[in-house]
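Colleague: Predicted structure and sequence below. I'll ask about it afterward.
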Amino acid sequence: MPSVEVNGGRVVYEILGDAASSGDAASSGDAASSGDAAGSGGAADVVVLTPGGRFGMDVPGLRPLAEAIAAGGYSVLLWDRPNCGASDVQFYGQTESHMRAETLNALLDALGIESCVLAGGSGGARDSMLTTILYPERVTGLVLWNIVGGIYGTINLAAVYVLPSLQAVRAGGTALLPRVREWRERIEANPANEQRLLDLDSDEFVKLSLRWLNAYVPKPGQTIPGVDDELFDRIRVPTLIIRGGENDLDHPKRTALEVSCLIKGSTVIDPPWPEDAWERAMRDRASGKVQHNNLFDTWVQAAPAILKFLDG
């Protein structure tokens, strides 16, 4: 997979659709020569598709959606965010989503993509919203689904993303980080990540982890973790929101509606998948009915609504 270096870390990406065949996509070491990476259809025809969790672009369910969007005439940029997939692990910024927004902005610069549509689910929705807030001139449209919120969903993020690593470093320094499950997976995908983890300063890592942890403490005036509601005034592009399921505690329907109130002119639609799709996927995985990560299997069902939105 091609990659570019952003803020001292390698970011892996792939482009589907016209841009993939329009010329030399940037590869490691020569990103600046990518030229018209956006393809003959123009940069506005590029859709950046971002999954949730700490999952990379190879997570099951993402590629079928990307291929469906590409088949609709758009170029699709898939990328492994820092701390996801085969990209390098990185730790800086106000929150992890702030770091990823900065990374994506630099990646787009490297690829010569001046503007794009951002589309993301779950953690990818949060990263896409924050990127639009921080770099509004870069984004021409926004598509969001499975937006995490509420007390359970937000605290659960802290338990998954921050506490295991923070507890490990407090117990035994950064030497213990490679033993944490999520970092073992990052090392398997990219062996260079082991040394990157070992080279971290323990005190600085604890300080950063506490800052990232604080973002996940539910606060008045922050519908999205670590992002003040007033900042949503910066989002002034057409926005499509696919609301969460009726009883989805991780991606509450209420959160999607609150975000729609914060983004003026946004459109909210019912999910194209069953109301209990998320809960059903978790149960099936826990019971052993499926052996792969099935959480995003239904996402391809959103392709018709996304293409309709993109086509205007």
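Modeller: Sure thing, it's come through. Please read all numbers here as calculations on a predicted model, not as lab measurements. Numbering: from 1, shown residues only.
Colleague: contacts, neighbours, all on C-alpha from now
Modeller: Will do.
Colleague: How far does stretch 46-59 stretch from one end to the other?
Modeller: 21 Å (CA to CA, to the nearest Å).
Colleague: Now that stretch: buried residues?
Modeller: 46, 47, 48, 49, 50, 51, 52, 54, 55, 56, 57, 59 (16 or more other CA atoms under 10 Å).
Colleague: neighbouring contacts of that stretch?
Modeller: 38, 62-63, 66, 74-81, 83-86, 113, 115-125, 128, 293, 296 (CA atoms under 8 Å, 6 or more residues apart in numbering).
Colleague: Out of the buried residues of stretch 46-59, flag the one nearest to residue 246.
Modeller: Nearest to residue 246 among the buried residues of stretch 46-59 is residue 52, at 19.7 Å by CA to CA.
Colleague: In space, what's closest to the closest one - neighbours in sequence excluded?
Modeller: residue 123 (4.1 Å; CA to CA, 6 or more residues apart in numbering).
Colleague: Please apply the same query to residue 295.
Modeller: Closest to residue 295 by CA to CA, 6+ apart is residue 281, at 5.6 Å.
Colleague: Residue 244 too?
Modeller: Nearest to residue 244 is residue 253, by CA to CA, 6+ apart, at 4.3 Å.
Colleague: also this one, for the comparison:
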Amino acid sequence: MPAVTVNGGRVVYEILGDTGDLIVLTPGGRYSKDIPGLRPLAEALVAGGHRVLLWDRPNCGASDVQFFGQTESHMRAETLSGLLAELDTGPVILAGGSGGARDSMLTTMLYPELVTDLVLWNIVGGVYGTFNLGAYYVLPSLQTVRALGVEGLLRMKEWRERIAENPDNEQRLRDLDSADFVKLSLRWLNAYVPKPGQTIPGVDDDMFERIQVPTLIIRGGAKDMDHPKRTSLEVSCLIEGSTLIDPPWPEDAWERAMQDRAQGRVQQYNMFDTWVLAAPEILKFLGER
């Protein structure tokens, strides 16, 4: 896969399609561009006349691990701006779900000149969803480094997977300073403590005034505790002129996917498998702008 170096780290990417406006499609969590469910959506958008950029964010897939920035999403936004500059793409459409929605919003806030349109779904918020992110993505590594130093990261499944996909990551992890890593992790963790005036983690609500591009928001499911309906409604109020639509997948798709995954059942709804159902609405929105 092609890659460019941004802020001292290698960023892996690929571009699907040959013509049309470029859509940067970003998944959630620390999942790679190859997470099941993402590529079918990308291919549907390509079939609709667009090009699609898929990328492994820092700490995801085959890209280099990196640790800097106010929050992990701030780091990803800075990395994406550098990637687009290296590729000389010009302004692009940003589309993302879950953590990818937060990364896309923050990129638009910090680098508005890079974005023409914004498409968001599965926006994380609320006490449960926000605390859950900190507990899952920050606390385990923080606790490990406090107890074992950075060498302890090499024992963790998450970072062993990053090394398996990119062997250079082993040395990059070994080169970390334990005290600096703890300091950064506490800062990243603090972003996931719910605060008044922060509808999405680590971002003050007044930052939403910087989003001045046409924006489509697919609201969260009625009982989705990770991506609450309330949060998507609040974001729609914060982004002036945004378009809010009902989800094109079942209201309980995320809950059913989590239950199937936890119980080891054959999954009718894998985490991102339903995302392809959003393609018609995304294409319609982009066609009308």
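Modeller: Looks like it arrived, so ask away. This structure is a prediction, so every number in the text was calculated from the model and none was measured.
Colleague: TM value for the aligned chains?
Modeller: In this superposition the chains share a TM-score of 0.98, using TM-score structural alignment, normalised by the length of structure 2; 288 aligned residues with a CA RMSD of 1.2 Å.
Colleague: picking up where we left off before, what's the spacing between the residue mapped onto the residue nearest to residue 295 of structure 1 from structure 2 and residue 122 of structure 2?
Modeller: Under the alignment defined by TM-score structural alignment, residue 281 of structure 1 is paired with residue 257 of structure 2. According to CA to CA, residue 257 of structure 2 and residue 122 of structure 2 sit 14 Å apart.
Colleague: what about these two, which has more around it?
Modeller: Higher neighbour count among residue 257 of structure 2 and residue 122: residue 122, with 28 against 21, using other CA atoms under 10 Å.
Colleague: Show me the helices in structure 2, by range?
Modeller: 38-47, 72-87, 99-110, 126-137, 139-148, 157-165, 168-174, 178-191, 229-238, 253-263, 279-288 (DSSP state H).
Colleague: How about the contacts made by the spatially most central residue of structure 1?
Modeller: Taking CA atoms, centre = their mean as the criterion, residue 124 is the residue nearest the geometric centre of structure 1, at 2.6 Å. Neighbour list for residue 124 of structure 1: 49, 50, 51, 52, 53 [criterion: CA under 8 Å, 6+ apart].
Colleague: Out of those residues, which two sit at the greatest distance?
Modeller: Top of the distance list for these (CA to CA): 49 and 53, 13.6 Å.
Colleague: Looking for the alignment partner of the residue nearest to residue 244 of structure 1 in structure 2.
Modeller: Per TM-score structural alignment, residue 253 of structure 1 is aligned with residue 229.
Colleague: So that match versus residue 122 of structure 2, what's the distance?
Modeller: For residue 229 of structure 2, the distance to residue 122 of structure 2 - CA to CA - is 9 Å.
Colleague: who touches both of those two?
Modeller: In contact with both residue 229 of structure 2 and residue 122: 219, 220, using CA under 8 Å, 6+ apart.
Colleague: tally of neighbours for the residue lying closest to residue 260 of structure 1 once chain neighbours are set aside?
Modeller: Nearest-residue entry for residue 260 of structure 1: residue 266, 5.7 Å, with adjacent residues in sequence omitted and distances by CA to CA, 6+ apart. Residues near residue 266 of structure 1, counting by other CA under 10 Å, number 18.
Colleague: Kindly report the same for residue 198 of structure 2.
Modeller: 17.
Colleague: Now do the contacts for the alignment partner in structure 1 of it.
Modeller: Correspondence of residue 198 of structure 2 to structure 1, assessed by TM-score structural alignment: residue 222. Applying CA under 8 Å, 6+ apart to residue 222 of structure 1 gives the contacts 228, 229.
Colleague: Would you enumerate the residues in contact with the counterpart of residue 184 of structure 2 in structure 1?
Modeller: Using TM-score structural alignment, the partner of residue 184 of structure 2 in structure 1 is residue 208. By CA under 8 Å, 6+ apart, residue 208 of structure 1 lies in contact with 91, 92.
Colleague: hang on, the earlier thing: for the helices of structure 2, state which one has the densest average packing.
Modeller: Of all these, helix 99-110 carries the top mean neighbour count, a mean of 25, counting by mean count of other CA atoms under 10 Å.
Colleague: Would you check the span in structure 1 matched by that helix?
Modeller: Going by TM-score structural alignment: helix 99-110 of structure 2 matches residues 123-134.
Colleague: mean per-residue distance, the matching stretch to structure 2?
Modeller: Superposed on structure 2, stretch 123-134 of structure 1 shows a mean distance to its aligned partners of 0.2 Å (mean CA distance after the TM-score superposition for structure 1).
Colleague: quick revisit: show me what contacts the match of residue 253 of structure 1?
Modeller: So residue 229 of structure 2 contacts 219, 220, 221, 222, 223 (CA under 8 Å, 6+ apart).
Colleague: can you redo those residues as CSV with distance to residue 79 of structure 2 and neighbour count?
Modeller: Output for the contacts of residue 229 of structure 2, formatted as CSV (distance: CA to CA, whole Å; neighbours: other CA atoms under 10 Å):
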residue, distance to residue 79 of structure 2, neighbour count
219, 27, 26
220, 27, 27
221, 30, 23
222, 33, 15
223, 33, 14
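Colleague: out of the residues you listed, who's nearest residue 211 of structure 2?
Modeller: Distances from residue 211 of structure 2 to those, taken by CA to CA, are shortest for residue 219, at 17.9 Å.
Colleague: what does the closest one align to in structure 1?
Modeller: Per TM-score structural alignment, residue 219 of structure 2 is aligned with residue 243.
Colleague: what does residue 145 of structure 2 give?
Modeller: In structure 1, residue 145 of structure 2 lands on residue 169 (TM-score structural alignment).
Colleague: One more: residue 172 of structure 2?
Modeller: With TM-score structural alignment as the criterion, residue 172 of structure 2 pairs with residue 196.
Colleague: Am I right that that match is in contact with residue 89?
Modeller: Yes - between residue 196 of structure 1 and residue 89 there is a contact under CA atoms under 8 Å: 7.1 Å.
Colleague: check contacts around the match of residue 219 of structure 2.
Modeller: Here residue 243 of structure 1 is in contact with 145, 146, 147, 252, 253, 256, 257, 268, 269, 270, 271 (criterion: CA under 8 Å, 6+ apart).
Colleague: From residue 119 of structure 1, how far off is the closest residue to the fourth one other than its chain neighbours?
Modeller: In this structure, residue 252 of structure 1 finds its nearest non-sequential neighbour in residue 244, 5.3 Å apart by CA to CA, 6+ apart. Residue 244 of structure 1 sits 15 Å away from residue 119 of structure 1, taking CA to CA as the criterion.
Colleague: Many thanks, we can stop here.
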